[in-house]
Each structure stands twice: as structure tokens, then as C-alpha cells.
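Colleague: Fold the following, please.
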Amino acid sequence: MNDSSPVFDHVIVGAGTAGCLLANRLSADPKCRVLLLEAGGPDNYHWIHIPVGYLYCIGNPRTDWLFFTEADPGLNGRQLRYPRGKVLGGCSSINGMIYMRGQARDYAQWAQITGDAGWAWEHCLPHFLRHEDHWRGAVAGAHGAGGEWRVEKQRLRWEILDAFAAAAREAGIPASDDFNRGDNEGVGYFEVNQRSGIRWNTSKAFLRPVRGRANLTVWTHAQARRLLMEGSRVTGVEVQRGTDAPVAVRAAREVVLCAGAIGTPQLLQLSGIGAGERLHALGITPRHELPGVGENLQDHLQIRAVFSVEGVKTLNTQANSLLGQAAIALEYLLKRSGPMSMAPSQLGAFTRSSPDQPHPNVQYHVQPLSLDAFGQPLHRFNAFTASVCNLNPTSRGHVRLRSPRPEDAPVILANYLSTPEDRQVAADSLRLTRRIAAMPALARYRPQEVKPGVQFQSDEELARLAGDIGTTIFHPVGTCRMGAEGDAGAVVNPRLQVRGLAGLRIADASVMPTITSGNTNSPTLMIAERAAQWLRAGG
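Modeller: Predicted coordinates for the structure are as follows:
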């Protein structure tokens, strides 16, 4: 490496959910020089901060990498848009803002897979609490106060959602006022990462308050092209800033990858770290054999059932009139409430897809609206959508290079519904949705199934329908998973150090060995919090 290369103690690749927290924590030591790299731009786009603005951020090159999956056999050959944040704050700038930790059993499984009891729920919980600022205030063993990560109640309710919650209770799902105590079974309104009706992303929470630190450097529009190595040690990163020629930056201590479940394995493979045979076939010189890089992709596939209703207001009709749109805008302007403050999903439920399931294995996202597909116009009749996802899919996909060019999007194949277990859960989930919709609490609204349609009844029909209508809920994880010593498929050890290499650690959703039972943003923050502790301690 050129001796004139700028030198930092730590180089963090990706200023998203994990990267912003890490930059905050590591730069708290004034003697530690930190460089934070972000391929996207600043988070100064107004639609990032208005909660409903996710509609204008997903699919927008200003804020999204614009990835698509490959044609997926489990989706009957369909491709899906695969949003990933390309902006300060990363996915926390474009996601659904739902605060969700997952279930205690998720972390017990991590502890078992890694052979490290430190990943159990009781040891992870303090790292959630450290950065939490919960609307309830501090609650011993449950919630924290005064941290950077604001958690609030939603600022709206809908009659049709209250009725769905009542119907869910009639169907045997208990009420819940807190999904984050380790057992999230129940039905209730989601809590969100907002402050007074405005999105609270990790750039605002962790980065902006410390941008003035002399030892913290932030580069935007700076894409990492490959890792630089000397023998088995990673020494830095080759970075391209805008249209300038690539430059090398050196890390005296460690490079930390926070580019996410898609970007991190892509960068590793571009650097010759991965399955050597596949890399060689693309003309990339293999530098370090790690066959697990890019494998083990997991995601939550949501299956959207739409029911038309009568005698109740939904967003469909409210937002389809000029008067309704004006009222929505005025309410947000004056009160920071109403539909413009909405997370994409407001009401949630966690339950069992069938009685023989040992624990809650599906999650509902229920919305007072309906549309044919994300980005399409709302229907002109009143309706609600009950989306249900398998929390613990057994299907596994991969992220692999398409070419040796960093600017080319990788191959993303999720392999949804590729196992009998996942297809059965999909069929059972649709039946459960129908059972809830048939409960007395909803009867006065005369719900009629519009999608997928009551003509589909058998397991085979419903599983195929799930492939026709299922879509990602934007939770990819697992592509650089952690594991125990001797686990050939593991990419990092329980302290998130890349196996067989010095000077390289991963701290993002890619290290999850199995997906958490719910939305994945806040578990990623917990992972980054733990990584920061180890990095500051030098271990």
C-alpha cells in the first residue's frame, strides 16, 4: 500500500444502521481515529423524515440501491424489488420504523449455534437497553431511557384495525401492549422509531450528535471497491469517491464491515474472500477460502390477504379524494399525526400458524388499506390488508457476484418457499387469516376476501398462491453468519471476527446465523453495540 495513504485506527464500511452506531461509540475515544464510508449521500431528502415518505424512498436511486432478486422458483418465476438503503442511516432511513427485538428463543438458538452463551437473550438485552429511549421511560429488565434510539407509540388508530385486533383475540390470540419482552405472542399496535411523528433514523440518533468530533471523518458518495490485504491481514480499503480515481485508506487496527446482508458478502467476494472456485470462474484471484460467504440468505416472505369492507373508513377512500388528501396533509402539518405519520404497518400480531407449532411462528402486519402491489395505486373500495410472514423459514438462498465489477448488482436468490415446511406454514397462515376475518368482531363490516380468493382451499393451491402473491418484507440476514470453531460454513466467530483473517470484523445483519422472529433493524443495532464493546476493548 502507498505510504501516502490516509491512516485511521478503524475504517467502517457502510453508514447504515450498524455503521452510525459504531462510528459514535468508537470515536468516543478521542485517541481513536475513525473513518466512516457511505456509498450514498446525506440524509437531507425530506421524504426520509416524513414517515409515509418510505413510498418515495424505495425505488429511488437517491436512497435505494435498486436491487432485484433473481427469478425465484418458489415465487413461480417472479422477481422482487429488494430495497436496501443507500444513504446515511442506510435501511433505517427507508424502512418501516417498527421497533422489534425478536424472541428470547432466537438468541438461545444463536448461543447454541455459536457455542457462546454470551449470545443468549439475557446477555443481549443490556445492549438493547443501552441505546434505547422508550416512551414509557426506564422499566427494569424491559426498557431503557435516555439513549439515542427513540421508541414511541404510533400517533393514529383506525376503527378497522381495532376490529381486527378484537377478532384476533376472539380467535385465541392474546392482547399485547409490548412485543419486546422476549415472548412476543399477542396482538397490538407496533411501537415505532419516531420522534414526535418524524422518522428517527440512525444518522440522527448516533451520527449527527458527534459529527463535530475531530477524530471522526465521514465520507459520503464513497464506495468501497475491495479490501486491501497483506498476507492474512486486512490492512485497508480501496475507495472510490464520486468520479474520482480510487484511493487506498489504511486501518491501523481493524476494518469493520457494516454494509449489510447484501453489500458485505459482495465486498468480501470482490476482495477474493469466499468460495475460491466461484471467484476464480469470474476472474477474481482467491485470497482466502471461506465458502460460507454469501450463503445462508434468509428473509421474511409476507403473504398479503386483502379483504374489502363496508361501513368503515379506510385509507383507500380517504386518500383517493382531493379533500381527503388535503385533510391528511393538514393534520400532519398541524399535529404530526394521521396517515402521513404512519409506519407502513400499524397493527401487529404474533401467533402460531397451526396448533402443533411449539411457539409463535408467524407475524402479522395489518394495514387499513389495500393495493395490487407495492408502489401501485390504492384500491378505490374500502379494505384492509393482513400480511402474514413465516418468522423462522427453513428456506435458504444466497448472494453471489454477477461480475468482478463493483458497480454491478450481485445475484440475489432467496429461494423462498423451497422447503415443504415453509410451504405448509404458508398454507396454514392463509387459513388462519381467514379464520380471524370470520370472527364476530369483524362481521358488522362484511369482510369479503378479494385476494387471494376463497376458491383456493387445498394445501397445494394455497402454497402456490403464496408464491404468486408473496413479497419480501425487507429483512435479509445471515449471509456471513457466525458460528462455532470448526463450523465450516461460518464466516465469523462469536466475536464477529472473520475466520482466518486478522484486522477484519463484520457487524451487521449478515452475521445472524438464523433470522430473528420479527423486524431486524433493532437486532442489528444490538449486534453493532456488542461489536463496539469488543473493538474498544481490543478483543
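Colleague: C-alpha from now on. contacts and neighbour counts both.
Modeller: OK.
Colleague: residue contacts, I273?
Modeller: P286, R287, H288, E289, L290, V293 (CA atoms under 8 Å, 6 or more residues apart in numbering).
Colleague: same thing with H134?
Modeller: With CA under 8 Å, 6+ apart, H134 has these contacts: H143, G144, A145, G146, R150, V151, E152.
Colleague: Run a quick check on the third one versus V151, I expect a contact.
Modeller: Spelled out, it's A145. No: using CA atoms under 8 Å, A145 is not in contact with V151, being 9.5 Å away.
Colleague: circling back to that earlier point, now, the contacts of H134 that are in strands?
Modeller: R150, V151, E152 (DSSP state E).
Colleague: ok, now which ones touch the second one?
Modeller: Pointing back at V151 there. V151 sits in contact with Y99, E132, D133, H134, W135, E191, V192, N193, Q194, R195, where contact means CA under 8 Å, 6+ apart.
Colleague: Same question for the last one.
Modeller: When the contact criterion is CA under 8 Å, 6+ apart, the partners of E152 are H134, W135, E191, V192, N193, Q194, R195.
Colleague: hang on, the earlier thing: want to throw the ones in strands among the contacts of H134 into JSON lines with distance to I12?
Modeller: Below are the ones in strands among the contacts of H134 laid out as JSON lines (distance: CA to CA, whole Å):
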{"residue": "R150", "distance to I12": "24"}
{"residue": "V151", "distance to I12": "26"}
{"residue": "E152", "distance to I12": "29"}
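Colleague: Distance check, A163 against T217.
Modeller: 51 Å (CA to CA, to the nearest Å).
Colleague: try Q298
Modeller: 33 Å.
Colleague: and these two? which has more neighbours close in?
Modeller: Q298 (29 against 17; other CA atoms under 10 Å).
Colleague: who's in contact with the more buried one?
Modeller: P393, S395, R396, G397, A414, H475, P476, V477, G478, T479, T514, I515.
Colleague: Please give the structure of this sequence too, so both can be compared:
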Amino acid sequence: MGRNPVFNPLQYATPQLKTGPPATYTAAQRSLKGYDYGAAGCVLASKLSEDPKISVLVLEAGGDNTNILESKVPLMFPKLFHTEHDWDYYTTEQPGVASRRFYWPRGRMLGGSTSMNAMIYHHASKSDFVEWVVRHGCEGWGYDDLQPYFRAMERFIPNAARPAIDAKHRGDKGHWETGYSWLSEIGDKGFLPACEDVGIPLTADINTPEGTLGATRLQTFIDVKGRRSSFATAYLTPKVRKRPNLTIACSAQVTRLLVDRLSGPVPSIIGVELQTKRGGELFEVHAHREVILSGGATNTPQILLLSGIGPEEELNKHGIPIVKVNESVGKNLKDHLVSTPISCKAKPGTTLDYLGNLLHALPALARWLVLGSGPLTHNAGEAAAFIRSNEHQFPGRSTPKDNTSGSIGPDIEIVGAPMAFIHHGEEPAPPGVNIFTLGCCCLRPQSKGTITLQSKDAFDPPRIDPNYLSDEDNNDLKVLLSGLRVCLRIMRSPALAKYLEPVSSDDNPWSYWWPYSSGDIEQISDEDLTKWLKEKAFTLYHPVGTARMGTSPATSVVDTQCRVHGVGRLRALDASVFPEQISGHPTAPIGAMAYKLSEMIRADENGRVMANL
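Modeller: The predicted structure is shown next:
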């Protein structure tokens, strides 16, 4: 049989039994061929299939990433929103944020969200992972445990025009290309010095054990040819796809896990059920050894719930037969909420807003196609400042409580972007206006949300309730207000102000974008800032914790081997297993965890893994 890069899932599946959900399976059924799945699943599939004795299948609900131009060109990632390559999720109405429903983009293609996110390469703070071990008992998942895998994954590409990086902290032999992408003058000569003006020191490399604090040019996962380096492009290369023991199946949506409840003392997962479309024929794929879920913080708990693993009340509500009660499935959801972006009116020619005009964008696209360079290699968020809110005082304003993971851990990230980014980039700048955006993110939220089911139909989106700004003492809001005031000071600093144009308070439509661009910023009330924040805040796309790791089945979903408590032959690895939200961007930690888990699995005493789904 010839090998193709991506396969029709029906070639590797058998028709579902028509007698209803089976409680157990015959030996013949359990011996069917089996396989791996998901964004972190790209790393797992690649590393596991290095062993020719291990047979691996990648099941992807979406399509192949290789022919999607918008996934290759870094700055075109917002063009993927609301398309077939996006799960296009929305939250429930959020009472704490003006009862708004938030758009949650999630990648629906090989590579998952690494194929459509903003490509920021960040380890987060060492103290975040120390907290995982000390507070949550996740031995083996501290920063020192993960650091070798950060380095093993990374191929850092030095750039003479960017800060000097101490090579001992960077990997140079991995498959995942990292480095510095295109940087605007206003970001380099305006934003970063402005951060220094307000007391935020510059730091060359935030991906070291010394911590994240400071203002920095953001490192990215964009390769030397100016293309996105996702988990799919890095770990499912053409050479890897040709491995005879690796099979990739797209357009294969998992509808539930297949459970054997009679062959042992605990229920055991022996495969998955899948469909290619809503209402289509059901098929099943079997696993000889294990199933590993890598569906992300939304889809992993959804699949567990659909399979009868989760809170008893939720399963009974939807008439789903209970396989294993676990009250933590879908709970402990934490996301990074960004306050309203401060849109600074910049001088002509200083930002990238001109690329919103197709005629003006064509030369940049031609440059990217021919040379792999230019402004389209930009990743939107080009520079950032990581700070601790309680170190920035504002007379007459309350100081937020310290919820950081330690003395080197931040609770605020301020991102600078040389373009308008309202409503996820969907709303362009006013005609002829150039915008530099400042966005403030609450990195250590105390508000917790849930992922539950709308119905037991796998094609219905899960019910997503992040429960933003719901913590008892309103500290999340206090943190964001503090961050907004730091942003206002940055906006007024001489370094950035020289790139900006004055705006009158009644300059429409500008006043809709940021009504506080003029006047005395110290006189803006918390009430006014809060109202504006709640009307314009958005997600930074970092949901975690819905299948959290821990030692106790009473408070967690997976153990420190990523095995689902009380269920045999089932693991999960993606952002859902984070025991606590980290103070940064999660892509690199997810990849390092997947790499580490692949070694843990291969070191298992039985030595063979036949499926990762």
C-alpha cells in the first residue's frame, strides 16, 4: 500500500457495532490495529514513532496544515479565524464582563492552535513550575525537569540585529525553529525605551531560569524562511510522515472513547469512536496499548464527558452512562484575559495598518513569497513587558494582592503591537489612521470557569464558561486596572510619544477606540476604566486546567504520568493538564511536556504503545 502524507480515516477504521455502546469486546476486536491525536500529539506522534516497533495514528478533526497559506504566513493568522480551520467557539455570557459572549479561536487542523496562534516562544517563569511541584504535588514537572526538553525541542536562530543571547539557555539542534522575527521601529525605539521610562528594565532573554520580569523583544517560532514553525511543521515533516509505523488521518472527529468495563478491575479504554461529519456513519479505531487525548483545554474535557468520565451530575443531566465519576473534569478552567487594548494614534508610516489594504499588501506578500522576509514575517505581538502589579504604585488607588508564583513571577504582561487589534484584528483602523496597540493581560487569574456539555452530540460545541472577573475580592479586575494605568504611563512617556500624534477627546471615530487619549491620565477614574475594560476586553487564547494534573483523584483528572485517574489505558497531554495557570504563553511548555511524556511512555516497562488518539 502506497504511503501518502495524510490518509482517509475510513481506511483505518471499522464500522461501529449496531448493538449500542458495548460493555466489553472480544479478543479479536481488541486486536485490531491502533494509533495518536492532537496539537501536542504532533510532538508525541513524532517522538513515539521513532521506535519502529511502535505503531501510531494521529486523528485530526480538521484538515492538513500543509496547503494553508494563512497558516504559513505569520501575520496572516487572523485570516484563519471563523474559517473551517477554526473551531470558532464562543463562551457563555459573562456577567462580570458586561454580559458579553467571548470569541475563542482554536486551531482545527494538524498542529492545532500552534498552526494559527501568534507564534510567541515563551517558557514562562521558573517559579510557575516550582509551584506545580510544591503546591500541587506534580513531581517531575518542575522547571529543572522541563528545561532539558525546552532545549531539545529548540533550534534557536541567532540574529545579529537583535539582542545577544547567552547560548547556554538556548537549544540549537531541535526541530522547532525559534528566534526573532520582524520588528518595527516604533516597537524597538518607542515602546521598549518607554517601558524603561516608567521603571521597567530591559531584559534580553526572558526564557532563562532567572525569570521573565522586564521589557523585551519577544522570541517567536518563525523559521529562517519567514514561515510559521508549528508543532506540525516541526514534528510532522515530510520525512516523518513517510514512516511506515505512522498514520495520519484528517477529518476524523472523535465522538467518544471505547470502554471495556468487564475485562479488568477498572474500566479500560481500547480505542475511539469517530465520524467524518455530523450525522455520518460511526466508525471505530482500536488501540492495543493506550489512548492519549490531546484535544486542548476545551475538547479534551468534552471527549471525557461524552465518554462517561466526569462529574456525576453533568453526566446524568445528559443521560450519559457513567464510566468513572471524576468531579474535576471540566473544572478549574483559567484563561488569560486582556483588558481593553489602548489604541495609540501613531504617526504615518510607523505601523503596519497599511497592510489592511489589499493593494498596499501585495508588495509585502510578493516579498514574502520570493524572499521569505518583510513585514508579513511579523507575529503581531512584537515586544512585551512582564511586571508585578504591586511594584507599580498609583496614589489613591488600591494595590492588588500578590497572586504571583514567586518573587520572579509576573502577574501582568503588557504587549506592544504596531497595528490595530480590536476584536481579534477583525475591526480595521479608521481610514488613514496608524495605530500602536498596548494590551494588558492578567497572567495569574483567580477566577475559575468550566467546560461542560451542551448536549451529548459530539458535534455540538462544548459549553465554555471562563467566569471572567468572578473572584471573590475582585483582584483580577484590580490587576487589570493597575496594568492599564501602567499602559497609560507608557503611552505618555517621551520615548513613545515622539511616534504618536495628538488626539482630541471628540475626534470621531477615534474616541470610540480610546476615549482617554488626551487629557490628564491620572484623573481617569477606576469607574471609567472599568466600564471601558468590560466593554472591550478579550481573551489571549490561553485556557488551561480542565483536566488538571495532581496526585489526588478528588482534585485532579490525571496523575503525574498523565494517566486519567481510575481509568486504564488512557492519558491526556495538552494545556488541560496544567495544574495552575502559568504567567506567560503556554505553547513551549506544552511542547516540552509532550516531549517528556513521549520518553516516559517509551521507558514504560512493557515498551509498546499502539495508540495515541
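Colleague: from the contacts of Q298 of the first structure, which single one is nearest G467 of the first structure?
Modeller: Distance to G467 of the first structure, by CA to CA, is smallest for A414 among the contacts of Q298 of the first structure, at 12.4 Å.
Colleague: Counterpart of the closest one over in the second structure?
Modeller: Under the alignment by TM-score structural alignment, A414 of the first structure pairs with P466 in the second structure.
Colleague: neighbours around its match, how many?
Modeller: Neighbours around P466 of the second structure, by other CA under 10 Å: 26.
Colleague: so what's it up against?
Modeller: Contacts were defined as CA under 8 Å, 6+ apart; by that measure P466 of the second structure touches T91, Q94, L333, K334, D335, S447, K448, G449, T450.
Colleague: same thing but at 10 Å, please
Modeller: By CA atoms under 10 Å, 6 or more residues apart in numbering, the residues touching P466 of the second structure are 91-94, 102, 331-337, 447-451, 539, 543.
Colleague: repeat for A575 of the second structure
Modeller: A575 of the second structure neighbours (CA under 10 Å, 6+ apart): 40, 294-298, 300, 542-548, 581, 586-587, 589-591, 593.
Colleague: again, but for D166 of the second structure
Modeller: A204, D205, T208.
Colleague: which stretches of the stretch 301-450 of the first structure form helices?
Modeller: Taking DSSP state H, counting those that start in this stretch as the criterion, the stretch 301-450 of the first structure carries its helices at 315-319, 322-335, 420-437, 440-443.
Colleague: Those: which one's closest to L268 of the first structure?
Modeller: Nearest to L268 of the first structure, of those and by CA to CA, is helix 420-437 at 30.0 Å.
Colleague: Tell me the buried residues in that closest one?
Modeller: Across helix 420-437 of the first structure, burial judged by 16 or more other CA atoms under 10 Å covers 422-434, 436-437.
Colleague: which two of the residues you listed lie the greatest distance from each other?
Modeller: Greatest spacing in the buried residues of helix 420-437 of the first structure, by CA to CA: D422 and A437 (22.7 Å).
Colleague: mind checking what Y180 of the second structure lines up with in the first structure?
Modeller: Aligned by TM-score structural alignment, Y180 of the second structure pairs with K153 of the first structure.
Colleague: Please tell me how far that match sits from M97 of the first structure.
Modeller: According to CA to CA, K153 of the first structure stands 11 Å off from M97 of the first structure.
Colleague: Spit out the contact partners of I165 of the second structure.
Modeller: Under the criterion of CA under 10 Å, 6+ apart, the neighbours of I165 of the second structure are F156, P158, N159, A204, D205, N207.
Colleague: Just the buried subset of those, please.
Modeller: Buried subset of the contacts of I165 of the second structure (neighbour count, 16+ other CA under 10 Å): F156, P158, A204, D205, N207.
Colleague: can you redo those as CSV with distance to V558 of the second structure and secondary structure?
Modeller: Output for those, formatted as CSV (distance: CA to CA, whole Å; DSSP: H, G, I helix; E, B strand; the rest coil):
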residue, distance to V558 of the second structure, secondary structure
F156, 32, strand
P158, 38, coil
A204, 36, coil
D205, 33, coil
N207, 27, coil
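Colleague: Output those residues as JSON lines; include the columns distance to L438 of the second structure.
Modeller: JSON lines is the format used below for these (distance: CA to CA, whole Å):
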{"residue": "F156", "distance to L438 of the second structure": "27"}
{"residue": "P158", "distance to L438 of the second structure": "27"}
{"residue": "A204", "distance to L438 of the second structure": "20"}
{"residue": "D205", "distance to L438 of the second structure": "21"}
{"residue": "N207", "distance to L438 of the second structure": "22"}
